[in-house]
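A.B. asks: Following is a predicted model, sequence given first.
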Amino acid sequence: MTTASTVTAALEKDWWKRAVIYQIYPRSFKDSDGDGIGDLQGIISRLDYLADLGIDAVWLSPVCRSPQDDNGYDISDYQDIDPMFGTLADMEELIAGAGKRGIKIILDLVLNHTSDEHVWFREALKGRDNPYHDYYVWRDGAQGQPPNEMQAAFGGSAWEWVPELSQYYFHQFSVKQPDLNWENPQVRREIYEMILWWMKKGVGGFRLDVIDQIAKEPDRLITGNGPRLHEFIRELSRETFRKGNLITVGEAWGADVERAKLYSNPDGSEFSMVFQFEHMGIDQQEGKEKWDLAPFSLVKFKEIMEKWQTGLYGCGWNSLFWENHDLPRIISRWGDDGEYRSQSAKMLAIVLHGMQGTPYIYQGEEIGMKNVQYEYGEYRDIETINMYKERLANGFSEGDIMDSIHARSRDNARTPMQWNDGVNAGFSDGTPWIKVNPDYTEVNVKQQMEDENSVYCCYKKLIGLRKKYPVFVDGKFELLARDHERIFAYTRSCESGKILVYANFSSEEAAFSLPEKWRDAETLICNESSGKNGMLGAYEAGILYRQ
């Protein structure tokens, strides 16, 4: 028998389905001490801003101790805070301060690899008989003859020679990021104890970086989706996450719908939800790298979104996002960061927040921050720098290389948050670690909070709608205008109500006739007119509601 109390308990258990999550890249959010690098005290100083926006949780990109070879995704101590961000006491203050405002803190954990400066790896280098040696993936070989042809994601061989041991260690990313050996049960036990330690500190959840690569089998050229992957994840969840009411997010670049059902099984055996990226490859040449640009196809994009919206309905849960610390700014990618900057930013927000899943807002997305076009020497991202060198050596023209960097560099998302039109956009009193986008005098938080028609106010209203109308969480998705090359429209329906979301993905007017039963529906939000006159203007979008 279902009672009111059991329903309430179930809703509380799945709080993350109703939540909106805000991602912070701490290095670029707010600097409190003038060293040009954002820090935890800077985040603390902006908690009221986050509370006003209405978000429920903050996902922090890595703040654990790190040599910063890959901007913190190379962790040297999982149970300490990197001095550039502050102290463990600062983290405890942040968790408590956020909690008082109803905001949970989600930590970014990198469990696929560590830094080569982690004590485990330093011990592993001391000899094959050292108990920590088997914490990592090693293969015998001869210098200059790696075990196989596997390449690292950041360029070059995935195998690094250690002459003192006459062995190679495996690294899927930077040479300073040796992969952990999840086949070793002691490695897994150490990881579980670390996670339980953070849970006791009061964190509200974890985002698991490249978690689909922990079950690698490099001898078989397997990195993602290894045979033991879900076995490892289920054990991880059982030993840690299921001992608390957490939000857990698995980053899985190689996930398809069927795998995502495993990651986000409603029984809680793995994660709360999955981060999958199929929609993010729509403007990339098939079979090539992210730098190899292709035209955006709205029809193909709609097919992908429909597949995920219907494929996980009732049997899994997805993350909704346009941006993160690894992706370019969405208005520069699929919108218009010039004449229709505000209009297209709102359109993209409306389209995303109307779908089923947990929405993520990346810092600055809520004010319509855009890509930058730096000179090569002004970039800081290791992936960008390595790509420039490799492609130049392989005969690509510098112009083509820079076009790809301007479109896809991870530094597009890592420029300082634009708080006001003052010095360094209000980010820092010192020299920022990376250049501020020069458009901060026109686009910043202060200006947008004072404008009721701003991108910021659109995001704030969308967050409020999600909390007010259950259909945003529970509604079943149905795609409309499937073959239209400029219109993206869909409905969501459940017992409590229905919504219709419509959007023009272009700068040209587009014909769109509402189904008759929607013509007297209530407009919940729109970025131009009502959307009811048979024509949608440039980047026009809105959400209609009816019982």
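C.D. replies: Alright, I've got the coordinates.

A.B. asks: going forward, measure contacts and count neighbours with C-alpha atoms only.
C.D. replies: Noted.

A.B. asks: Go through the helix or strand encompassing residue 139 and flag the buried ones.
C.D. replies: Assessed by DSSP states H and E, residue 139 sits inside strand 138-140. Within strand 138-140, the residues scored as buried using 16 or more other CA atoms under 10 Å are 138-139.

A.B. asks: for stretch 10-28, same thing?
C.D. replies: 14, 16-28.

A.B. asks: Likewise for stretch 62-79?
C.D. replies: Those buried within stretch 62-79 under the rule 16+ other CA under 10 Å are 62-78.

A.B. asks: gap between the two ends of it?
C.D. replies: 12 Å (CA to CA, to the nearest Å).

A.B. asks: Wait, residue 488 touches residue 480, no?
C.D. replies: Yes: using CA atoms under 8 Å, residue 488 is in contact with residue 480, at 7.4 Å.

A.B. asks: Which of those two has more residues huddled nearby?
C.D. replies: The neighbour count for residue 488 versus residue 480, taken as other CA atoms under 10 Å, is higher for residue 488 (23 against 17).

A.B. asks: ok but the more buried one is inside a helix, no?
C.D. replies: No: counting by DSSP: H, G, I helix; E, B strand; the rest coil, residue 488 is not found in a helix; it is strand.

A.B. asks: Now do the contacts for it.
C.D. replies: 298, 302, 480-482, 502-505 (CA atoms under 8 Å, 6 or more residues apart in numbering).

A.B. asks: For residue 396, see how far away it is.
C.D. replies: For residue 488, the distance to residue 396 - CA to CA - is 36 Å.

A.B. asks: same question, residue 22
C.D. replies: In terms of CA to CA, residue 22 sits 38 Å off from residue 396.

A.B. asks: go on, residue 222?
C.D. replies: With CA to CA as the criterion, residue 222 and residue 396 are 30 Å apart.

A.B. asks: got it, and residue 296?
C.D. replies: 23 Å.

A.B. asks: got it, and residue 74?
C.D. replies: 30 Å.

A.B. asks: List the residues that contact residue 296.
C.D. replies: So residue 296 contacts 282-283, 334 (CA under 8 Å, 6+ apart).

A.B. asks: As CSV, these with neighbour count and distance to residue 185 would be great.
C.D. replies: Listed next are those as CSV, based on neighbours: other CA atoms under 10 Å; distance: CA to CA, whole Å:
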residue, neighbour count, distance to residue 185
282, 18, 39
283, 18, 41
334, 18, 45
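
A.B. asks: from memory residue 39 sits against residue 31, does it?
C.D. replies: Yes: judged on CA under 8 Å, residue 39 makes contact with residue 31 at a distance of 5.6 Å.

A.B. asks: Got another one to weigh against that:
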Amino acid sequence: MTADTWWRTATVYQIYPRSFADSDGDGVGDLRGVISRLDHLVALGVGALWLSPVYPSPQDDNGYDISDYYDIDPMFGTLADFDELLREAHARGIRVVMDLVVNHTSDEHPWFVESRDPGSPKRDWYWWRPLPNNWGSRFSGPAWEFDDRSGEYYLHIFSRKQPDLNWENADLRQEIHRMMRWWLDRGVDGFRMDVINFISKPVGLPDAHLTDGTRYGDAEALYTNGPRLHDFLQEMHREVFAGREAVLLTVGETPGTSVDQARLLTDPSRRELDMIFQFDHVEIDQGRDKWDIRPLDLVALKRTFERWQHGLSDAGWNSLYWNNHDQPRIVSRWGDDTTYREESAKLLATVLHLHRGTPYVFQGEEIGMTNTRFRSIDDFADIQSRNYYTDAVTRRGEPADVVLDALRARSRDNGRTPMQWDDTENAGFSTGTPWLATNPNFVHINAAAQLHDPASVFAHYRALIALRRTEPLVTDGVFTLLLPDDPAIYAFTRTHAERGLLVLANFSSDAVAVPDGAMAGWPGSPLVIGNYPDSPPTLHRSVRLRPWESVVVRRGTG
């Protein structure tokens, strides 16, 4: 891995295929739909697309329950369609990163079907026990399911249809490596690795801690960053990535990972991963779990980013994201999606993209898509949301309206509503009935309306992405947080020698004055990018930021 690796200056665009573009009118997005919209990504200026799972799957968890690692699910197309996507994306200078889900498979995968036989050589490819421990599933309920055929229980950290793989088995690991090489040889440019830090489980699978009033223990601390994680990842690098590092991207989804652990995972000298997705910043507004919603604490958010920026400044690399297929829309979460939707969407983009790391844009984020309004539990498709509703309302007796409000704010379905391409029926996503209802606001929030509008959210994202490609300060400048305790202003600099960028952002719907202390040395600096059409061309000594206003100014030209 070299210092000039391509992903340092690139931006990655995540596509959730079933919601991106439907080419055949069946209401589900597909690969040919992705191909038809590649020029949208060219116009945006991204360097790579990350494709959420398109493998064959029973779709219990929307494709994250894989039944065949060597093919494409018919709902998305064929291997020939996938190969065409690779060719068309590469012809446009866009790399293709696949989702890799190897902590678990579907219970319909042939490996698991064979594993159900206690005498099978693949029995040890999964976790089987005559008696379960007390671990709880992340999708509610116990993490163990009894299998009549086997007469034993199998482990599933997620859905009961997603049995966990036993990475202690060397034959399993070799088969996973072979599969990964097969996709890379086909032309794939890297992998986003789903919950990759769950693959190492503790010896003996001990019971987890029980909190007051719970039936199942919280085992996350036990199966997160387990004892052999680094061994497994280093072996993967030797067997799969060695010799290809400069052209590939490897990013691991790693819930519950600290800065110190991330340094180990992403230090190039250790040969594990290029970067990780950490969750500290998106858990700022959570209480006991994601459904226990708290107001955004901007001071805590700034401190969190500062810790990660400094922690990986000399070893490793940050990934930068607000949205993905597991998160609600950021403009509804931490912005103002009514009066100041455009301004706050642009501000949130500015703050994120000017940090050190590789930014990820989730489909629709670049046009300021918002959460939708789900009327009842029947409107939700997400298994996590539906399981939580059943558990909370039926078992614990919580008020249905309170639970629904939490789901409306935090459900993964908010990020999965169809991409809003234009103001025609179904937002131009499909000529059929979409698998998940389109957000009604597509009439005025859509890509077609913004593509040629220089004041649009899309234009702002395009400018930020171009700035990352052309301004070395964004990639390599030293990060310094300013006004760390200010409850409304997010301010920081990116500097090198006499050159620098200053970022000022007002996270509120009120006008606020920037304290003079943050302005030392910056008055008169020219504007690089602002989120209001009439942002001043230079920074004045006394700055008063309008509601949700952000400005970036430059100092020095050498």
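C.D. replies: Everything's here; your move. Note that the structure is predicted; figures quoted are calculated from it, not measured.

A.B. asks: circling back: possible to save the contacts of residue 296 of the first structure as a markdown table with secondary structure and distance to residue 159 of the first structure?
C.D. replies: Below are those laid out as a markdown table (DSSP: H, G, I helix; E, B strand; the rest coil; distance: CA to CA, whole Å):
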| residue | secondary structure | distance to residue 159 of the first structure |
| --- | --- | --- |
| 282 | coil | 31 |
| 283 | coil | 31 |
| 334 | coil | 37 |
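
A.B. asks: Which of the residues you listed sits closest to residue 156 of the first structure?
C.D. replies: residue 283 (25.2 Å; CA to CA).

A.B. asks: Trace that closest one over to the second structure, please.
C.D. replies: Using TM-score structural alignment, the partner of residue 283 of the first structure in the second structure is residue 285.

A.B. asks: can you tell me what part of the second structure the strand holding residue 139 of the first structure aligns to?
C.D. replies: Against the second structure, strand 138-140 of the first structure falls on residues 128-130 (TM-score structural alignment).

A.B. asks: Need the residues that contact that stretch.
C.D. replies: Against stretch 128-130 of the second structure from outside (CA under 8 Å, 6+ apart): 151-155.

A.B. asks: same check, this time on stretch 451-458 of the second structure
C.D. replies: With CA under 8 Å, 6+ apart as the criterion, stretch 451-458 of the second structure contacts 44, 342, 345-346, 366-368, 447, 450, 459-460, 532-533.

A.B. asks: 6 Å instead?
C.D. replies: Outside stretch 451-458 of the second structure, the residues that touch it by CA atoms under 6 Å, 6 or more residues apart in numbering are 346, 366-367, 450.

A.B. asks: ok, which pair from these is furthest apart?
C.D. replies: Across these, the longest distance by CA to CA is 13.1 Å; it joins 346 and 450.

A.B. asks: can you give me the strands for the stretch 101-250 of the second structure?
C.D. replies: Shown for the stretch 101-250 of the second structure, the strands assigned by DSSP state E, counting those that start in this stretch span residues 128-129, 144-147, 152-155, 190-193, 249-253.

A.B. asks: got it, and the stretch 301-450 of the second structure?
C.D. replies: 319-320, 358-362.

A.B. asks: Now the longest helix belonging to the second structure on the first structure. Mean distance?
C.D. replies: In terms of residue count, the longest helix belonging to the second structure (DSSP state H) is helix 170-186. In the superposition with the first structure, the average deviation recorded for helix 170-186 of the second structure is 0.3 Å (mean CA distance after the TM-score superposition for the first structure).

A.B. asks: Output the residue interval of the first structure matched by that helix.
C.D. replies: Under the criterion TM-score structural alignment, helix 170-186 of the second structure matches residues 185-201.

A.B. asks: How about stretch 90-102 of the second structure?
C.D. replies: So stretch 90-102 of the second structure sits over residues 99-111 in the first structure, by TM-score structural alignment.

A.B. asks: Residue 248 of the second structure pairs with which position in the first structure?
C.D. replies: Using TM-score structural alignment, residue 248 of the second structure sits opposite residue 246 in the first structure.

A.B. asks: Any idea how many residues pack against the nearest residue in space to residue 371 of the second structure that is not next to it in sequence?
C.D. replies: Sequence neighbours aside, residue 414 is the residue nearest to residue 371 of the second structure in space, at 5.0 Å (criterion: CA to CA, 6 or more residues apart in numbering). Residues contacting residue 414 of the second structure under the criterion other CA under 10 Å number 26.

A.B. asks: what lines up against residue 414 of the second structure once you look at the first structure?
C.D. replies: Looks like residue 414 of the second structure aligns to residue 412 there (TM-score structural alignment).

A.B. asks: what residues are up against residue 25 of the first structure?
C.D. replies: So, once contact is read as CA under 6 Å, 6+ apart, residue 25 of the first structure ends up touching residue 61.

A.B. asks: Which residue in the second structure aligns with it?
C.D. replies: With TM-score structural alignment as the criterion, residue 25 of the first structure pairs with residue 16.

A.B. asks: Aligned counterpart of residue 64 of the second structure in the first structure, please.
C.D. replies: Match for residue 64 of the second structure (TM-score structural alignment): residue 73.

A.B. asks: Report the separation between that match and residue 199 of the first structure.
C.D. replies: Taken as CA to CA, the span from residue 73 of the first structure to residue 199 of the first structure is 20 Å.

A.B. asks: Determine the number of other residues adjacent to the spatially closest residue to residue 333 of the first structure that is not a sequence neighbour.
C.D. replies: Nearest non-adjacent residue to residue 333 of the first structure, counting by CA to CA, 6+ apart: residue 407, 7.3 Å away. If you count neighbours by other CA under 10 Å, residue 407 of the first structure ends up with 20.

A.B. asks: What helix or strand is residue 22 of the first structure located in?
C.D. replies: strand 21-24.

A.B. asks: And the next helix or strand past that strand?
C.D. replies: Criterion used, DSSP H and E; the element after strand 21-24 of the first structure is helix 40-44.

A.B. asks: In the second structure, what stretch matches that following helix?
C.D. replies: Counting by TM-score structural alignment, helix 40-44 of the first structure corresponds to residues 31-35.

A.B. asks: what's in contact with that stretch?
C.D. replies: 21-23, 76, 85.

A.B. asks: So which of those is the closest to residue 292 of the second structure?
C.D. replies: residue 21 (33.2 Å).

A.B. asks: check contacts around that closest one.
C.D. replies: Residue 21 of the second structure touches 29, 33, 429, counting by CA under 6 Å, 6+ apart.

A.B. asks: check contacts around the most centrally placed residue in the second structure.
C.D. replies: Nearest to the mean C-alpha position of the second structure, by CA atoms, centre = their mean, lies residue 324 at 3.8 Å. Residue 324 of the second structure sits next to residue 362 when contact means CA under 6 Å, 6+ apart.
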